[in-house]
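A.B. asks: attaching a predicted model along with its sequence, questions to come.
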Amino acid sequence: MTTELLNTLYAQTQGTELRLEEDSIRIRVPDQPGRRVVPLRRLDGIVVYGNITLTTQLITRCAEDGRPITWMSRSGRYLGRLDGATRGNVLLRHAQHTVHDDPDIRRAIAQHMVAAKIRNSRWIILRAARDADPGPQSALRATAAELIEALPALPEAPDVDTLRGYEGNAARLHFEALRHALRPDEGIPPFTRRERRPPTDPVNAALSFVYGLLRGLVHGAAEQVGLDPYVGYLHGIRPGKPSLALDLMEEFRAPLADRLVLTLFNRRQLRSGHFDELPGGAVHLTDDGRSVVVQAWQEAKEHPWPHTLAGREVPAGLLPVMQARLLARHLRGDLPAYLPWTAS
């Protein structure tokens, strides 16, 4: 069966109004004459940044249709999400909660997730090494070798806390390698380390923004399949933390998010003029910068990737749904293990 990759509407021009008009969304942008109408049937979700107005009628219709609305800050920080009525089989969610209470099964799922993160991190680093100068190339290949050395130890990890340690070390190595892979435009300061709250340089600002886009995609995939996005296996549970969405994100961060950010900087599509520095040192994308990233993200979601278990290529935008379905099958007992996706 062919699945159509629907579009997501991103609204970021401050003061924009989105209004329901029969079975479409009417978009009114300040200081721009005329109007734009987008049919609802062509949209799988709406993402708004900052001061965007949605009418009650539109919000209600999206809730009824199960079409998620995601609210982000202007800088791309996730604020909240509306999904409408909870969907999915209650027995699946019960199985999800039961597995969380079994330390052995939970550890096995987390182990596969960390292994996929490491393999995908190594993949992007080796790809970056192909086009690097001799000095950075040696550093990138050394990091790739160090990452792969951790894989044999994962099955021996006694608990999830130990696996989190391996995951944290892999993330540290990954971001250290990224600085050797980046070749940004003049005016972009060197990337030294990952800074999240707040991002303090353009590369970190772009990473945070794209991770927000990825989080929305993965969160929606979990909801679509019927899983509880807040009960995960690698990340701890606490109020307001979508642990399962963060779990599933790990295998996609490097090939889908980090790869996109590298491409945008190395091709000079993102330049110093696409960023603003706020009082206190925080850096965020301008409206034009967000437009560049969102357009590239939409194109990247349509890029086909090989999926070994499916035996075919799958658009990037549908990979999280595929993996959420595989996890659901494992939780139901239909698969002996969770099989993560790795790039190739």
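C.D. replies: Perfect, I can see it now.

A.B. asks: going forward, measure contacts and count neighbours with C-alpha atoms only.
C.D. replies: Will do.

A.B. asks: so Phe265 makes contact with Gly187?
C.D. replies: No. If you go by CA atoms under 8 Å, Phe265 and Gly187 don't touch, sitting 11.6 Å apart.

A.B. asks: those two: which is more packed in?
C.D. replies: Just comparing Phe265 and Gly187: by other CA atoms under 10 Å the higher neighbour count belongs to Phe265, 20 against 10.

A.B. asks: now the more buried one, what's its secondary structure?
C.D. replies: Per DSSP: H, G, I helix; E, B strand; the rest coil, the local secondary structure of Phe265 is helix.

A.B. asks: check it against this one:
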Amino acid sequence: MKKLQNTLYLTRDTLYAHKEREAIVIKEEKATLLKIPIHTIGHIYCFGQAKVSPSLMQHCCENDVNLAYFDLFGRYQARIQGRVSGNVLLRRAQYRLSDSDPENIAKNIIAAKMQNARKLLQRRLRNHGDHPAMANVVSGLAFSIEQVKNAQSLEQIRGIEGDAAAQYFSVFQYLIRDDLHKNFAFNGRNRRPPKDAINALLSMVYSVIGQDISGALHAVGLDPQVGFLHADRPGRDSLSQDLLEELRAYLADSLVLSLINKGQLKPKDFTTEVSGAVRLTDDARKLLFATLQQRKQEVITHPFLNEKVEIGLLPHIQAMLLARHLRGDMAQYPPFLSR
């Protein structure tokens, strides 16, 4: 099994990372802030104007370290990628299935997404008592899962997924502590740019996990841009967005809710631009990524492999399982289902 490596987040414009022998050195205005062994890092994510030296870029390309750039809202900007690895026959199989018969994989992914969202809501109902609106959505998502199993086209699958997402986010505010509703109002999903703190957090975490998935797909030899559910679009990693659907509720949404409900993030941790866009402060981004890294190190039993794995390895495991299916080693792609 692949070993979980750390992610290095450069969250301030003034940070500069460079390679010094077998270490990565982080500096800010000539002061050394951190020195870390280079072999322990699997991802480097730069936000805003944070900089990376050419020698460190070269190391990333040669050693399959995922180096990606984001703006301060967490929107993905670019990725530095080395030579494409993997079997060209695997990518050909991916392209053929994406063109000829994408529905089965898309169904599995969306059914898993809805089931994981449903379990998040059910956990809230168990812990905090009956909530009619949320209970209705739990029932509605169960019906949507059955619908997607019988869908005959991608258009139908996407339509069912869109309706299910609208149901889920219609009760998302009830997952936030009652006494926090005033300071953390949520009136539905919005982005590009996010208009409130919850959406700012969701967009940031989705974007970062999406890049984790892109790196994992690249590592197993798949093309992150050619998906089965999301349509091809220049500059978008459609396959990464496909696999992200399985992990939204389990990893991203639950992390955001935990940070808010435990009081780790407060209204002062967000700033509003003149345009109305909301973004995290530097300290809030630092806390978010530290918490995400801790979450990645938690160990669970993978529902399909029935093995103990670290949560941070889920993108790699799901990419590996998808590759096995495309090679013909497995009849179906097994999406991630939380327990």
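C.D. replies: Good, I have the coordinates. Since the structure is predicted, the reported quantities are computational estimates derived from the model, not experimental observations.

A.B. asks: care to give me the TM-score?
C.D. replies: Scored by TM-score structural alignment, normalised by the length of the second structure, the superposition of the two chains gives a TM-score of 0.96; 338 aligned residues with a CA RMSD of 1.5 Å.

A.B. asks: hang on, the earlier thing: joint contacts of Phe265 and Gly187 of the first structure?
C.D. replies: Arg271 (CA atoms under 8 Å, 6 or more residues apart in numbering).

A.B. asks: residue contacts, the nearest residue to Leu67 of the second structure once chain neighbours are set aside?
C.D. replies: Closest residue in space to Leu67 of the second structure, ignoring its immediate chain neighbours: Ile44 at 4.8 Å, by CA to CA, 6 or more residues apart in numbering. Contacts for Ile44 of the second structure (CA under 8 Å, 6+ apart) come out as 7-10, 65-68.

A.B. asks: and Ile44 of the second structure? What does it align with in the first structure?
C.D. replies: With the correspondence set by TM-score structural alignment, Ile44 of the second structure lines up against Ile46 in the first structure.

A.B. asks: just Gln152 of the second structure next, same as before
C.D. replies: Gln152 of the second structure maps onto Pro158 in the first structure, with residues paired by TM-score structural alignment.

A.B. asks: all strands for the first structure, in order.
C.D. replies: 7-11, 17-21, 24-28, 36-39, 43-49, 53-54, 69-72, 78-82, 275-277, 283-285, 304-307, 312-315 (DSSP state E).

A.B. asks: now the ones you listed as TSV including distance to Arg93 of the first structure?
C.D. replies: Converted to TSV, the strands of the first structure look like this (distance: least, CA to CA, whole Å):
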stretch	distance to Arg93 of the first structure
strand 7-11	27
strand 17-21	33
strand 24-28	33
strand 36-39	33
strand 43-49	23
strand 53-54	31
strand 69-72	23
strand 78-82	19
strand 275-277	42
strand 283-285	37
strand 304-307	26
strand 312-315	26
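
A.B. asks: figure out which of those strands is closest to Arg197 of the first structure.
C.D. replies: Proximity to Arg197 of the first structure (CA to CA) singles out strand 283-285 among the strands of the first structure, at 10.4 Å.

A.B. asks: what's the matching range in the first structure for stretch 185-200 of the second structure?
C.D. replies: Counting by TM-score structural alignment, stretch 185-200 of the second structure lines up with residues 190-205 of the first structure.

A.B. asks: most distant residue from the middle of the second structure?
C.D. replies: Farthest-out residue of the second structure from its mean C-alpha position, per CA atoms, centre = their mean: Lys30, at 33.5 Å.

A.B. asks: could you measure from it over to Ala17 of the second structure?
C.D. replies: Using CA to CA, to the nearest Å, one obtains 11 Å as the distance from Lys30 of the second structure to Ala17 of the second structure.

A.B. asks: equivalent analysis for Ala50 of the second structure, please.
C.D. replies: Here Ala50 of the second structure is placed at a distance of 8 Å from Ala17 of the second structure (CA to CA).

A.B. asks: ok, now Leu313 of the second structure?
C.D. replies: For Leu313 of the second structure, the distance to Ala17 of the second structure equals 25 Å [CA to CA].
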